[in-house]
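Participant: here you go, sequence then predicted model.
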Amino acid sequence: MKYAKNILETIGNTPLVKINTLTKDLPCLVLSKYETFNPGNSTKDRMALKMIEDAEADGRLKPGGTIIEGTSGNTGMGLALAAIVKGYKCVFVISDKQSKEKMDILRAVGAKVVVCPTNVEPTDPRSYYSVSKRLSEETPNSWYVNQYDNPSNAAAHYESTGPEIWEQTNGKVTHFVVGVGTGGTISGVGKYLKEQNPNIKVWGVDTYGSVFKKYHETGEFDENEIYPYITEGIGEDILPENVDFSLIDGFTKVTDKDAAIYTQKLAKVEGMFLGNSAGSAIKGVLQLKEHFTKDDVVVVLFHDHGSRYVGKMFNDEWMRERGFIEDKITTAEDLVKNTEAQDLVTVKTEELVSHAIERMKKYKISQIPVEDSTGFVGAIDEADLLRMYIENKDISDLPIKDVMHKPFPVVGKSTAIEAISKLFNRDNNAVLVKLDNGTHQIITKYDIISAL
C-alpha cells in the first residue's frame, strides 16, 4: 500500500501549472509553482516544518513546548499542523489587517490567536513583532520562531522548492518571480537556482507601503515609504535577515488595487482560486514583460489559497468599498442603484427642526428634502442649521417651513453625471433622482466624488 504516515509527509512536490489567458500577450512560457497543494494550502508549510525540526534538533524546542510566532496566517497554519502531529501548543500573533478567515482557520486547528494593530511601528509594544517576543519571554517552555530572521526559513526552500522547480523545468527555467515578505522563499529558491545557472534572473514583487524595492536599488531604508497597505503576505516595514538582496536582480511594485483585481482574475479566467499575493505576483510578471523573450521560461510562485480571502478580495461589496471594482458609472441611475431599496429620508414642513436633527443623527446624513402634500417644497442641510443656531439658540423648536431653503433639483434616472455635477453650487448640495416606480433617491457631492 502507498500512503503518507502523517499529514507532514505530504508537504512539497507541488505541481507546475501553465498560465494561459492572462499571459497571452507575453512572449514567454509562464508556469506557476502551485503551492496551495501543500496540506496547509500554502508554501509556508515547507519552512514551518523545517524550522520546527531544526529547533527540535538543537534543543530550542522541547517536548510539550509552546510555539509562539507572529504571522500573517499561513506560517501559523503550517506550524499548527506540525504542532498537532508532534504534540506542541501554539500561540500566534496576527495583525488586524489579515482576513477573518485566516484567524478562524488558525483557531480551527487549535491555536490561540492574539490580534494586534497594523498601523504601529515595529518597535511599538503593541506591534505583532513586539507582542510575539514578549509572549515568548513570559511563557514557560516556549520557543519564539521568528520566521523573519530564522535561517531555516530560507533553507527549507533551498532544499525543496528550488530543486523541484529546477527538476520540473528540466533546468530550462530562466526567471523566477515571487512576492517577498519574510524573504525565505525568494532567497532559498534564488540561491539554489543561481547555483545551477547564474544567468537565471530572480525578481521580487513588492507592494506600495513597503521598503524592499527602494532599499534594493539605493541601499536607503526610507521610512517615508512606510504606510498602511491592504495587500496581504508581501512587503515589510523592516528588513528581515532572510532577505538576501544579493540574490535578487530587481523588484517591481504592485498596487493594492491591481493585486485584488488580479486575484479575482486568476480565479475567473484561469480557474486558479488563490490568495491575495498571487494577484500581486501575476501582475508583477505582466509588469516585467520587457524583460522576457520567446525562449524564456518564467516560473511564478503562488503562495496560498483563495478560501482565506472570501470575505475580502472575493467579496464584491468589499472590493467596491475600496474602489477596486471599476463599475461603469455614467448616469444618475448608476449612482443610486445601491440605495434603491432604501426609503428616502424626508421631513414634513410642519415638523420641528429638532425632528430633522434627530434624523440626520440617526441616518448619518447631512441634508434632508422637505415635503408637504403637494410634493417636495424645500430642503434643509447641516450648514443651514449651524448658521441659524448661531443666530438663534432656540431654532430646534421652530417648524421646518421657517428655516428650509429652496428644494433640491429633480432629475431623471438617465441624466448624465456631467449634467448632475453642474447642478451643485454654493446654495445647493444635493440632487433628487426620480425613478420609474415614482420614488426618489438623493445624490450628494460625496456620491459624485466617490464615483470619480
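Facilitator: Noted; the coordinates are in hand. Numbering: from 1, shown residues only.
Participant: only C-alpha atoms from now on, for both contacts and neighbour counts.
Facilitator: Fine.
Participant: how close does N315 get to A451?
Facilitator: 19 Å (Cα to Cα, to the nearest Å).
Participant: if you could redo that for L22, that was the one I meant.
Facilitator: Taking Cα to Cα, one finds L22 at 28 Å from A451.
Participant: which one's more surrounded, N315 and A451?
Facilitator: With neighbours defined as other Cα atoms under 10 Å, N315 and A451 compare such that A451 has more, 16 against 12.
Participant: in the stretch 351-452 of the chain, which spans are helices?
Facilitator: Along the stretch 351-452 of the chain, the stretches classed as helices by DSSP state H, counting those that start in this stretch are 353-363, 382-391, 417-421, 445-451.
Participant: now do the shortest one: distance to the chain's middle.
Facilitator: Read it as helix 417-421. 33 Å (Cα atoms, centre = their mean, to the nearest Å).
Participant: what about versus this one:
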Amino acid sequence: MGSIEGPVYTSVLDGVGATPLVRLNRIVPAGGAPVWVKTEWANPGGSVKDRAALAMVLDAEQRGVLRPGGTIVEGSSGNTGIGLAMVAAVRGYACIVVAPERTTAEKIALLRAYGAEVVLTPGLVPREDPRHVVNLATRIAEETPGGWLADQYGNPANPDVHTATTGPEIWAQTGGRITHLVAGAGTGGTITGTGHHLHEHGVTVVAADPETSRYGGGDGSPYNVEAVGHYLHPLTEQDVWPAVYDTGVADRTERVPDGETLRTVRRLAREEGLLVGASAGLAVAAALRVSAEAGPDGLVVAVLPDSGRIYLSKYFDDAWLTTLGFLDAPEGPLVRDVLGASEPGLTVVPATATVDEARAVLDGYTGPALPVVQPRATSATTWAVPDVVGTITAASLDGVRGDGPVGTHAGPVPAAVGHGENADAARERLSGNESGAGFAGGCGSGAGPGSEDPVLVLVDGRAVHLVSRGDLG
C-alpha cells in the first residue's frame, strides 16, 4: 500500500505527472528482462497528454499568445483534447476540439463533459483536404476571436515537458537501472522528450509502431489502434510528419500487427489487472519482444499512454472484435469453417486504373465482384477495409469508355464479416435482421441481401478474401 498521507493539491493541475511505475508479473517471457510500465492514465485527465496540454498552455500564457477569456483550439484524436479541455476548465478558457469521426464515443463524451465544443471531421482524408483535422483546427483558431491553436504537432513545449519530467521520473523510479525505453509515437512528443533524457544515460530507445504506420516504414494504410502511428492517405501530395518528432531518437523500431497489439491489451486486463488502451498494448507488445532479447540483466520500461476505460466500445467489446476478425465467437460453425481453409489473397484493382486495365484483371476472374482499392501497392494480399472503395463486375463496365479511371464506376463498398464470427450470426447480421448490420470498422453494409452480393472476409481487421453471401451457407 502507498503512504497514508497522500499529496495535497491546490488545483487538479498539480496532479499532472509523477505517475507510478508498475511491474508486469504474469505475461513477461520466461528468462526475459523485467518489464515495468509507466502508468500515464494516472494523470488526472487520464492520459500522458495531460503533461503536454498543461505545458503548452502555460507556455502560451507566458508568451502572451493565450490571454484571459481566450479559446483553446486543437485537432486531436481525443487525449490531447481531453487534457486541454481539463486545463481550460481550470484556467477559465473556452475550448474547441476538432476530432476524427472514428474517435471513440467515450472520448467524445469526455470532451463534452469538460465543457469542450467538439467538431467532428472525416479522419481518412488527404493532408491537403480542408476537412483534415489539422487544417480544420487551424482555420477555426484563425476565425475565433481570442483563438489559440495548441498545435501539439509543432509546439516544442510538447516534447520539452517529457525531457523535463517523464524521462527524469523513469530514471529515478528505476534507480538508474533502466536499459530499454519502449514508447509509441503519435505526435512523437513523448518518445522524443523522454528518449532524449534517457539517451544521456545510455538507455536504448525503442519505438513501437503499428505495422502499416509510415513511421516504421509501412505503407501508411489504416490500422485499428487509435492515437499512435502515422496514417497516409494515398492521395496526399506531401507526407508531412510532426515537427516535434525527432525520428533519430529511437535506436530501432518494433512494428507490431494490430492483432498482436489488441490481444496484448486483452491479456493486460485479464492477467495483470491493467485496463489500458491500444497504444499501451502496442508498447507492451513491443516491450515483451525487447524483454526476450535483453535477457534477465536488462530492465525494460514501456510508456502506457491511456486507460482502457475510453475504449470499452472497441477493444473490450467482443462483438466489435469478432466482426473485425480479431476474436473467435464462442460457438461455431465459424465463418472460416464454412468457407474452408485457403491462403489469404485478395485480387484487386486500384481506383486509378483505367477501365480497360480493370477489364484485363476481370478476364478470368471468378469472384462475385472485383474490389476497387485506394492506389497503394497492389501486390499486397490483404487490405485495410477503409482502403476498399467499392467493387466492379464485367457487367457493370458494359458500355463504359476504357480510358477513364475505374474508381468512378465502382459499386457499393461490400459488407464484411470476421473469419471467426459465428456463420449463422454473420448471415443474420448481413441480412439486416439485427442491429449493427453495417461493418464496425467503417465499411458499409453493402447492397441488399442477395446471395450473390460480395462480402469481405476479415482477419485481424484486414480483408483477406472476397466471397458471395451465398458462400456463407
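Facilitator: Everything's here; your move. Source: prediction; values computed, not measured.
Participant: which of the helices of the stretch 351-452 of the first structure sits closest to M47 of the first structure?
Facilitator: When the helices of the stretch 351-452 of the first structure are compared by Cα to Cα, helix 445-451 sits nearest M47 of the first structure, at 43.2 Å.
Participant: packing partners of that closest one?
Facilitator: Helices and strands touching helix 445-451 of the first structure, by 3 or more Cα pairs under 8 Å, 6 or more residues apart in numbering; DSSP states H and E, are helix 332-336.
Participant: which neighbouring elements make contact with the helix it packs on?
Facilitator: Going by 3+ Cα pairs under 8 Å, 6+ apart, helix 332-336 of the first structure lies up against strand 440-444, helix 445-451.
Participant: pick the most deeply packed of those.
Facilitator: strand 440-444 (a mean of 21; mean count of other Cα atoms under 10 Å).
Participant: and for that strand, what are the contacting residues?
Facilitator: 332, 335-336, 339-340, 343-344, 429-435 (Cα atoms under 8 Å, 6 or more residues apart in numbering).
Participant: out of the residues you listed, flag the one nearest to S132 of the first structure.
Facilitator: T339 (44.0 Å).
Participant: show me what G306 of the first structure lines up with in the second structure.
Facilitator: By TM-score structural alignment, G306 of the first structure lines up with G308 in the second structure.
Participant: still on that earlier bit, now the helices and strands packed on helix 332-336 of the first structure as a markdown table including distance to Q367 of the first structure?
Facilitator: Shown next, in a markdown table, are those (distance: least, Cα to Cα, whole Å):
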| stretch | distance to Q367 of the first structure |
| --- | --- |
| strand 440-444 | 9 |
| helix 445-451 | 11 |
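Participant: of the ones you listed, which is nearest Y208 of the first structure?
Facilitator: Using Cα to Cα, the nearest of these to Y208 of the first structure is helix 445-451, at 22.2 Å.
Participant: who wins for proximity to T182 of the first structure among the helices and strands packed on helix 332-336 of the first structure?
Facilitator: helix 445-451 (35.7 Å).
Participant: how far out from the middle of the chain is stretch 253-262 of the first structure?
Facilitator: The answer for stretch 253-262 of the first structure is 9 Å, by Cα atoms, centre = their mean.
Participant: matching residues in the second structure for that stretch?
Facilitator: Counting by TM-score structural alignment, stretch 253-262 of the first structure corresponds to residues 255-264.
Participant: again, but for stretch 156-167 of the first structure
Facilitator: With TM-score structural alignment as the criterion, stretch 156-167 of the first structure aligns to 161-172.
Participant: that stretch spans what distance, first to last residue?
Facilitator: End-to-end for stretch 161-172 of the second structure, by Cα to Cα: 16 Å.
Participant: now swap in stretch 309-325 of the second structure and tell me
Facilitator: End-to-end distance for stretch 309-325 of the second structure: 22 Å, by Cα to Cα.
Participant: average distance between the helix or strand harbouring A260 of the first structure and the second structure?
Facilitator: Using DSSP states H and E, A260 of the first structure maps to helix 256-270. Here the mean offset of helix 256-270 of the first structure against the second structure after fitting is 1.5 Å, by mean Cα distance after the TM-score superposition for the first structure.
Participant: if we can go back for a sec, mind checking which of the helices and strands packed on helix 332-336 of the first structure is nearest R60 of the first structure?
Facilitator: helix 445-451 (53.3 Å).
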